[in-house]
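[1] coordinates only, sequence not included:
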């Protein structure tokens, strides 16, 4: 994208809506995304920072009046400067606190969306981080009401559930002029932020009101960073900051800005959903649509519901993607039909594995394995269709070979060449020569035996044998029996070939299933790993919070948190156990379904075996071909 576009706007009814043009852009981004959103009071210079993150001087609109320039949420997608095959998505939000807004919850909704969609949240303010600055960040106190982790109220207030998916937090303080000293000692910018978020002891109403937003920031954003920016330029140049040369901007301001950008580039993580699912541009668009539609309906966005909806969309798309991989590969192979069955089966197994890989890469929370089952069933159906097309191509080729080889003999038959004494032996000799040449040319064709069987049934030698005066009646009777035996032998060969092909197909499906099971196991192990990592991050956040409370003398709060930690450990262990059991059930159910498919194929094999020695009724006679 050369320039930003409007991502989320307000419609004529005053409701938030996602712009279709922005969704179309995100739909094309299949890479993981790092999403950086900036929020803060209007006219505090948010857009300038986002332009610098995009590596540009201009892009997001910079206002030069007291009016808020940015409306809704604007988006700019650029290649990530330090992470390969990753897209950096920058979200510039409408300034909070604009007096022109009529909807009282509008700012809260914008702030909530920035939290839900970003992997790094930048809060931009001016001056100092004093109590007013903290109180201006009132929206953070409403997050537990505006965002739900689960569809039920269970564990709704547990901050550990929020920190699993909340973004890291950067406080950017603009136009900062103070010395970084506390009690006469030099401190870092991060220490300055933590000092501003320090809780007061006591339980009075004023203390509770003072502590509440600070507790929320600490709980919801355990990963915090602070940058303090000096004035960028003279007061008269402030309105044209975006067009100034670097020589006209404070070198210290440029240095801090550069440090800020480098930190964001190196420390901002790829956006993930609950349970560790990596978000691509396409998924980000679906998420935004889900969250905005929920907000517009008057409900609070629910992460669990969003994940369920996302899983449905992505899993259906994953099935189609896997199927496309398989089908495009088989269509290329189709151009070489007819082929030996082993060649078709080998390519089927290879493409089936690739299709499963494509599915696994995109699928998410296929909790009962039904989408993988759907992919398997569609691939098996396609495989049968391609086998049928290969057989048809083989049959056509075999018929062409036989037609070419038998043409001289058929012409002799029409002319009555064989209707004479000794004609029967001449006929058998010609037919035998045709058979040898045919077997030489069509020996690898899947329909070779079957087409030959059909051909022999159509060649009627009765009239020739009857007219041959050279043979005695006894000799004619013996030759008739030999004809029947030869035809029966060819029928058995054709049935044996069908049985061999069915066995080969059975083996191909068995190997394909083993490969699917292996990939499924890998996918489940990866999901378990991500779930454990997610739980560890939440646990470490709680432990840091507990240590901080103990250090600062908040024993009662620390003790309460200790109980929360124990409960969190119990729930985490239980969730991991449930997940393992769930995975075991998925594999068991999948195996059972596959065994049923294999049972059907085995039944077909058994029926082939029974029919192998039974000649078809009404078979015509012909001479033996060897």
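    Nice, thanks for sending it over. Here the structure is a predicted model, which means the values were calculated and not measured.

[2] all contacts plus neighbour counts: C-alpha atoms, from now on.
    Fine.

[3] which residues in the stretch 51-200 of the chain form helices?
    106-117, 131-136, 143-146, 159-163, 189-196 (DSSP state H, counting those that start in this stretch).

[4] out of the ones you listed, the one nearest residue 539 is which?
    Between residue 539 and the helices of the stretch 51-200 of the chain, the tightest spacing by Cα to Cα is seen for helix 159-163, at 7.4 Å.

[5] give me the residues contacting stretch 553-566.
    Contacts to stretch 553-566, defined as Cα atoms under 8 Å, 6 or more residues apart in numbering, come from residues 201, 539, 542-543, 546-547, 549-550.

[6] I should have written stretch 517-526 there, sorry.
    By Cα under 8 Å, 6+ apart, stretch 517-526 touches 356-357, 360, 583, 587.

[7] for comparison:
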């Protein structure tokens, strides 16, 4: 379904006031309304470098994000513009224009570092915008990338290690792709007289320098960080858009008034971003919606304001808690919606109601599985199972009530003549007992012929007949046409029939219990199968993610070796080996088996009386799989 969400202009998402960051609640509300997957493109760079112009072009507009035409930084904090994604009707493009870094009037480099870190944490594509060429000054201005591990923690247990590049894979899982946009670029793209591409220029600029470690550390560190944290990189160069005296009018100028090369370069940039930018995801491949992105914004900014370092793992766990709760609610709502559509009460049998329940439960479970993530202890899945089991019992109870009401209405209607005869004393005459018995049997036959009485038909009839036993005994004892022996035989026969009806009723009740137990076993096995399917998909996504990281690290390792930096190559080799070990663990049956085990344990704890033979069934099911 195409997105109906549309913002006519950008709004401030994160306000920077007095060097303190605040989330703007109205922007957060707008973002929360987006239930589609989002592609988040953020732009960062020094102030007065034309960042906002590129973001307006990505929005398909000439104006929107403030361009500013003075030496003062114009954008404060982080501004957001959500627009329909070109040719992707099921996604929304979220553009984030950040406050210019290095504003001399601000006088707080830490505040700039938080802005940069937030852009990295929130985006799926990060654009770094700078002026001129990639020289040492440009690298020095990009010192924020070297501070990322000081502003961001990948895991709550991460130590403050002096080696900032250790375990970079944990960061790469979260980090966006990287585009370097070079503005007012005037050099020829060539090396040693040979033409090169923009990407070649970037990669050549990222090469390390040998020499005295103390002298080369400042030179190499930002380059190593970019190569390590952003394995997917792209470069675009832009000529000056127009003559200097017209720059302040850029927002009002038509494309025909701008330099044609600049217009073409901007168009190529936009097409590349549109074609290659991916949905914002979190580790494991779970896609982020606008609703979830709003929660991430809130979590990260609150953490920064509290004086702590944002932890990506903690943020994901907080998201999972919110999303899994919503997944349970969505699944239950879907179950109730389907049951209202399909369950026409009273049903003829309990088996029919359980069949409808099973169909609705299966679809509800699919709703849950599609949205839930990182439910590692299976807490939320067990909660859903318990809730749906309770809902099933409520429907069974309501089904019985509906049937009971209907059956008594039928019996009341059919027994009017019988009741009138009792009141008139018709059966109190000699031979009246046999007439009473015959009339009662006729009533029973007519009752049995009535359709759609539901699951309580027999039990209600049994209660009705029990209620009439004392009337029958009174009529029997007063019947002067019968001898004492005949009365004893008639009473014994009536008791035998009542006992037989009671046995039949108990058998029916036992059959219902067994059907419910079988349904619970079916439910458990359904949950186990769907969990296994989900775990297989998640394992494959994780392995693909790991493989992509390994390939990028192997490419960098090979490049470092060619450049003669064996120490850096060895460091990357260590990370590759660690990823391989993780892959071996992921491929083991226990990766899935432990999740199924958690589910079985959770069910046993929450529903201890379920199934009778369920424990063996669940155990046998797990053994069958593994």
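    Right, received. Where do you want to start? Fair warning: this is a prediction, and the values are worked out from it, not measured in the lab.

[8] who's in contact with the residue nearest the centre of the first structure?
    Central residue of the first structure (Cα atoms, centre = their mean): residue 362, 1.3 Å from the mean position. Going by Cα under 8 Å, 6+ apart, residue 362 of the first structure touches 314-315, 317-318.

[9] now which residue in the second structure aligns to residue 348 of the first structure?
    Here residue 348 of the first structure is matched to residue 357 in the second structure, going by TM-score structural alignment.

[10] just to revisit the earlier point, select, out of the helices of the stretch 51-200 of the first structure, the one closest to residue 418 of the first structure.
    Minimum separation from residue 418 of the first structure across the helices of the stretch 51-200 of the first structure (Cα to Cα) falls at helix 106-117, 87.1 Å.

[11] that closest one vs the second structure, average offset?
    With mean Cα distance after the TM-score superposition for the first structure, helix 106-117 of the first structure departs from the second structure by a mean of 0.4 Å once superposed.

[12] repeat for stretch 558-565 of the first structure
    With mean Cα distance after the TM-score superposition for the first structure, stretch 558-565 of the first structure departs from the second structure by a mean of 3.4 Å once superposed.

[13] picking that back up, and the match of residue 348 of the first structure, what does it touch?
    Neighbouring residues of residue 357 of the second structure by Cα under 8 Å, 6+ apart: 339, 392.

[14] now the element after the helix or strand harbouring it, going C-ward?
    Assigning secondary structure by DSSP states H and E places residue 357 of the second structure in helix 350-371. Helices and strands here follow DSSP H and E; after helix 350-371 of the second structure, the next one along the chain is helix 379-414.

[15] how far apart are the longest helix seen in the second structure and its match in the first structure?
    Counting by DSSP state H, the longest helix found in the second structure is helix 484-563. With mean Cα distance after the TM-score superposition for the first structure, helix 484-563 of the second structure departs from the first structure by a mean of 1.4 Å once superposed.

[16] after that helix, next one along is what?
    Using DSSP H and E, the helix or strand that follows helix 484-563 of the second structure in sequence is helix 566-587.

[17] need the counterpart of residue 410 of the second structure in the first structure.
    Residue pairing (TM-score structural alignment): residue 410 of the second structure is matched to residue 401 of the first structure.

[18] what about its match, how many neighbours?
    The local packing of residue 401 of the first structure (other Cα atoms under 10 Å) involves 17 other residues.

[19] name the SS class of the nearest residue to it once chain neighbours are set aside, please.
    Spatial nearest neighbour of residue 401 of the first structure, chain neighbours left out: residue 438 (6.8 Å); criterion: Cα to Cα, 6 or more residues apart in numbering. With DSSP: H, G, I helix; E, B strand; the rest coil as the basis, the three-state label of residue 438 of the first structure is helix.

[20] residue in the second structure paired with residue 438 of the first structure?
    Using TM-score structural alignment, the equivalent of residue 438 of the first structure in the second structure is residue 447.

[21] residues in contact with its match?
    Applying Cα under 8 Å, 6+ apart, we find residue 447 of the second structure in contact with 410-411, 414.

[22] so which of those residues comes closest to residue 392 of the second structure?
    Nearest to residue 392 of the second structure among those, counting by Cα to Cα, is residue 410 at 26.8 Å.

[23] measure that closest one to residue 450 of the second structure for me?
    Going from residue 410 of the second structure to residue 450 of the second structure by Cα to Cα, to the nearest Å gives 8 Å.

[24] what's the answer for residue 71 of the second structure, then?
    When residue 71 of the second structure is compared with residue 450 of the second structure (using Cα to Cα), they lie 89 Å apart.

[25] same deal with residue 287 of the second structure?
    Plainly put, residue 287 of the second structure is 55 Å away from residue 450 of the second structure if you go by Cα to Cα.

[26] the more surrounded of those two?
    residue 287 (17 against 12).

[27] give the aligned equivalent of that one in the first structure.
    In the first structure, the residue equivalent to residue 287 of the second structure is residue 278, according to TM-score structural alignment.

[28] could you do residue 337 of the second structure as well?
    In the first structure, residue 337 of the second structure lands on residue 328 (TM-score structural alignment).

[29] quick one: what's aligned to residue 553 of the first structure in the second structure?
    In the second structure, the residue paired with residue 553 of the first structure according to TM-score structural alignment is residue 564.

[30] mind jotting down where the helices sit in the stretch 201-350 of the first structure?
    Assigned helices in the stretch 201-350 of the first structure, in chain order: 205-220, 251-267, 281-296, 303-334, 341-362 (criterion: DSSP H, counting those that start in this stretch).

[31] can I get the ones you listed in CSV including distance to residue 48 of the first structure?
    Below are these laid out as CSV (distance: least, Cα to Cα, whole Å):
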stretch, distance to residue 48 of the first structure
helix 205-220, 25
helix 251-267, 10
helix 281-296, 24
helix 303-334, 31
helix 341-362, 36
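
[32] which of these sits closest to residue 14 of the first structure?
    Residue 14 of the first structure sits nearest to helix 281-296 of all these, at 9.3 Å, using Cα to Cα.

[33] between helix 303-334 and the closest one, find me the angle.
    Here helix 281-296 of the first structure points in a direction 150 degrees away from that of helix 303-334 (axes from the mean of the first three to the mean of the last three Cα atoms, to 10 degrees).
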